[in-house]
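Asks: Predicted coordinates and the sequence they were generated for:
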Amino acid sequence: SSPGFPVKGRPFQCTTKIWTGNTATCWIPSVAGTQFSVHWRCVNPQDASSGHVFIDGNDVASAIIRPGAYNPVLRSGAKTKDGLRPFTFAKLNLTDNERLANPRDPTLMDIGSIELRLTYVRLGPPVKFEGYETKNRGLVHERAKKMGAHYTAYGKATELPKSRAVSTAPLDPGNPGPHVRFIFRYRSLEVLQAQGIVPLPQKKRPAEEEEEAATQGTLVSSDPDDGGEPGGSNVHDREGVPNLPRKKRPRRLSSGSPENDENMVVSTAASDDGMTAARKMPLFMEDDEDNEGQSIPALNSCQQKRGSWAESRCRFEGC
């Protein structure tokens, strides 16, 4: 099944995964012009939880998982008053003119990050959904050292049915959260390789190249789903996208606290096409739609158990 775009995604491997307290961080390659979405679910949803998606430091989406709701939720764009504006990786526009861009702009620190903040909440009555404010970033000064960096732009709005919203307050006012944070830092593959985060591809000897070519030929001829068919799992648009390393089996991450490492799975996927304490309710407005009418295929990567949260997924999709 397709999660809202006509190209099926493939599991996308995180690089340099780190747990610090209740925060998991990893790095992922981004491709300018590629749309993406974020989805997550809870393994054992005994209490309601709120998820907020922060992109480049801005709160641009939210969702509620109710007690007993095992289905994942998905956010593929910002819901504005004009409709859904899809998340899209884009190249920064640089300038050396300080009158046009401040080289010391503090908001530049958050560029290149997708953060999911998860919090246990109490649900209140329904409220009006106001929509999110979005604005594409303008020029960035060269001295900000953002050469080759990407940011998230917001595509043209598409009409959506009227969204529901619900008020929330922290489940425990003494511990308002967020209780778990997932941070995906995105850069172009070339930048990640230059920074030593992603290893450079190793050159193969001619004999190895011939053997691999023969193996790939056998796979192509025997797999009816390969070669770009709509149902295939290996649909590629390789223009401008270097080959990534072969996917490895998921590795266990360590937070240094084995007793806390329960029930958490973190994963990402890419397309081959290109709260303060509450005293009364309502306190927060939360988007109460689950998956924007889209189904979400199962993905497996980067397993990590922690608390009762189950999966945080960034999914990169091409139209």
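Replies: Yes, it's here.

Asks: From now on I want contacts and neighbour counts done on CA atoms only, so please keep to that.
Replies: Will do.

Asks: wait, isn't D47 in contact with P170?
Replies: No. Contact status for D47 versus P170: not in contact, 11.1 Å apart, counting by Cα atoms under 8 Å.

Asks: so the residue located most distally from the centre of the chain, which of the three states?
Replies: The outermost residue of the chain relative to its centre, with distances by Cα atoms, centre = their mean, is A207 at 38.8 Å. Three-state secondary structure (criterion: DSSP: H, G, I helix; E, B strand; the rest coil) places A207 in helix.

Asks: Could you report the separation of it from P72?
Replies: Relative to P72, A207 is positioned 46 Å away (criterion: Cα to Cα, to the nearest Å).

Asks: Any idea how many residues pack against N136?
Replies: By other Cα atoms under 10 Å, 10 other residues sit near N136.

Asks: picking up where we left off before, which one's more surrounded, D47 and P170?
Replies: Summary of the neighbour comparison: D47 and P170, criterion other Cα under 10 Å, with P170 having more neighbours (26 against 17).

Asks: where's E142 relative to S222, distance?
Replies: 50 Å.

Asks: what are the ranges of the helices in the protein?
Replies: Secondary structure of the chain (DSSP state H): helices at 189-194, 206-222.

Asks: Please compare the first structure with the one that follows:
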Amino acid sequence: MPRFDIYEASIEVDGVNLPEYNVTTDEETKTVTCWIPSEVEKCFVVNWEQSEPRSHLACSEITVDGSSVGGNVQDENECKRISKPGVATSLKTLRPFKFSSLELADDDDILDVRNVDGLGNIELEIWEVEETDEDDNEDQFSLALDDHAGKIHERSKKSMTQQVKFGDEIPINIEWEYCKELDYIQLLVTFIFKYRSIGILRAERIVPADLKTYGTKGKRKIDNISDTSQRGSLGGATKCEEENNLDSEEEEMAEKRLKALHEEIKSIEEKLAKKSSKPSARKKIKTELCSSLISGEVIDLTLL
């Protein structure tokens, strides 16, 4: 699990934390970056916790694919795990985060409509905050859920095949708490989870080529869920599907690409082996009687 100072974070699917690969830490910017395997149609939960109590309030700010989706507040001197499974649409309902296939379009009108800089990233910022004397009168359910999940222009997708959307609305049982407006004092840490299909992670050599799936051994179950100054549990409502199907189209393409690369390397090695086993032959040098180059003429070597 990625960690910085007393803070750690994870992405959970079907009750277990996803494995992280190529974890890097930038001490100067207080940023931890890693890669995780994502699977289309699977819902996920964003988790964070700290190992020691604090003397101040802490608040998380979560961004998926470059769009803010809210966060959670943790009280002083608490060390419990805080989790966010989606975006609440009412006091009793929620739409969970879900990995989905990337929707593409060739309409040039949408080229500048959506910012794709954060596409493929789940970012979690943890801030030191203070409550103000002002009541938070903002509508907690006014978030435009689908603004960030529209179609992407095919020229903007880069190497992405997935995006985060929201699953169907589900009932929740959460104890809501009255909230004050917050002053953000300082940024404590930023966790960046770069999600890709397991096939793409293999093809890019981020995970071992023989890794077919991600297991659950040794992963911790999530036992409490919170949402934006809410406390409570969603029970089993964070599951979107029970099947673990990794035979998606983009993964098959990545596997074929990887196999072709291995075959090409093998072919080159065989040719080099045959060449080294033959005695070297003396090369016959062709001599020219004179040069056909006109004085002052320049030869374009790129055409040879």
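Replies: Thanks, I have the structure now. All figures in this text were calculated on a predicted structure; none of them were measured in a lab.

Asks: After superposition, what's the TM-score here?
Replies: The TM-score (TM-score structural alignment, normalised by the length of the second structure) is 0.61; 216 aligned residues with a Cα RMSD of 3.3 Å.

Asks: for the stretch 1-150 of the first structure, what spans make up the strands?
Replies: 9-12, 15-20, 23-30, 35-42, 49-55, 58-65, 73-75, 77-80, 83-91, 94-95, 113-126, 140-141, 150-154 (DSSP state E, counting those that start in this stretch).

Asks: same for the longest one, what does it pack against?
Replies: I take that to be strand 113-126 of the first structure. Applying 3 or more Cα pairs under 8 Å, 6 or more residues apart in numbering; DSSP states H and E, one finds that strand 113-126 of the first structure contacts strand 49-55, strand 165-170, strand 180-188.

Asks: Relative to A214 of the first structure, which of the ones you listed is closest?
Replies: When these are compared by Cα to Cα, strand 180-188 sits nearest A214 of the first structure, at 30.7 Å.

Asks: Tell me which residues touch the counterpart of R187 of the first structure in the second structure, please.
Replies: Aligning on TM-score structural alignment places R187 of the first structure opposite R196 in the second structure. Neighbouring residues of R196 of the second structure by Cα atoms under 8 Å, 6 or more residues apart in numbering: W35, I36, P37, S38, G120, M160, T161, Q162.

Asks: so what corresponds to R41 of the first structure in the second structure?
Replies: R41 of the first structure maps onto E49 in the second structure, by TM-score structural alignment.

Asks: so its match touches Y7, yeah?
Replies: Yes. With contact defined as Cα under 8 Å, E49 of the second structure reaches Y7; the gap is 5.8 Å.

Asks: re earlier: most neighbours of all the contacts of R196 of the second structure, which one?
Replies: Most surrounded of these: other Cα under 10 Å gives S38, at 27 neighbours.

Asks: The first structure: which residue goes with that residue?
Replies: When the two structures are superposed using TM-score structural alignment, S38 of the second structure falls opposite S30 in the first structure.

Asks: Now render the helices and strands packed on strand 113-126 of the first structure as a markdown table, adding distance to K128 of the first structure.
Replies: As requested, these are arranged in a markdown table below (distance: least, Cα to Cα, whole Å):
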| stretch | distance to K128 of the first structure |
| --- | --- |
| strand 49-55 | 17 |
| strand 165-170 | 6 |
| strand 180-188 | 27 |
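
Asks: okay, the longest helix seen in the second structure sits on what stretch of the first structure?
Replies: What stands out as the longest helix in the second structure, according to DSSP H, is helix 249-277. Using TM-score structural alignment, none of the residues of the first structure align to helix 249-277 of the second structure.

Asks: so what does that helix touch, helix or strand wise?
Replies: Using 3+ Cα pairs under 8 Å, 6+ apart: helix 249-277 of the second structure touches helix 198-203.

Asks: in the superposition, what's the average offset of the helix it packs on relative to the first structure?
Replies: Per the superposition on the first structure, helix 198-203 of the second structure and its aligned residues are separated by 1.7 Å on average (mean Cα distance after the TM-score superposition for the first structure).

Asks: Outside of that helix itself, list whatever touches it.
Replies: Around helix 198-203 of the second structure, the neighbours that count as contacts under Cα under 8 Å, 6+ apart are 37-39, 207-209, 211-213, 246, 250-252, 254-255, 257-258.
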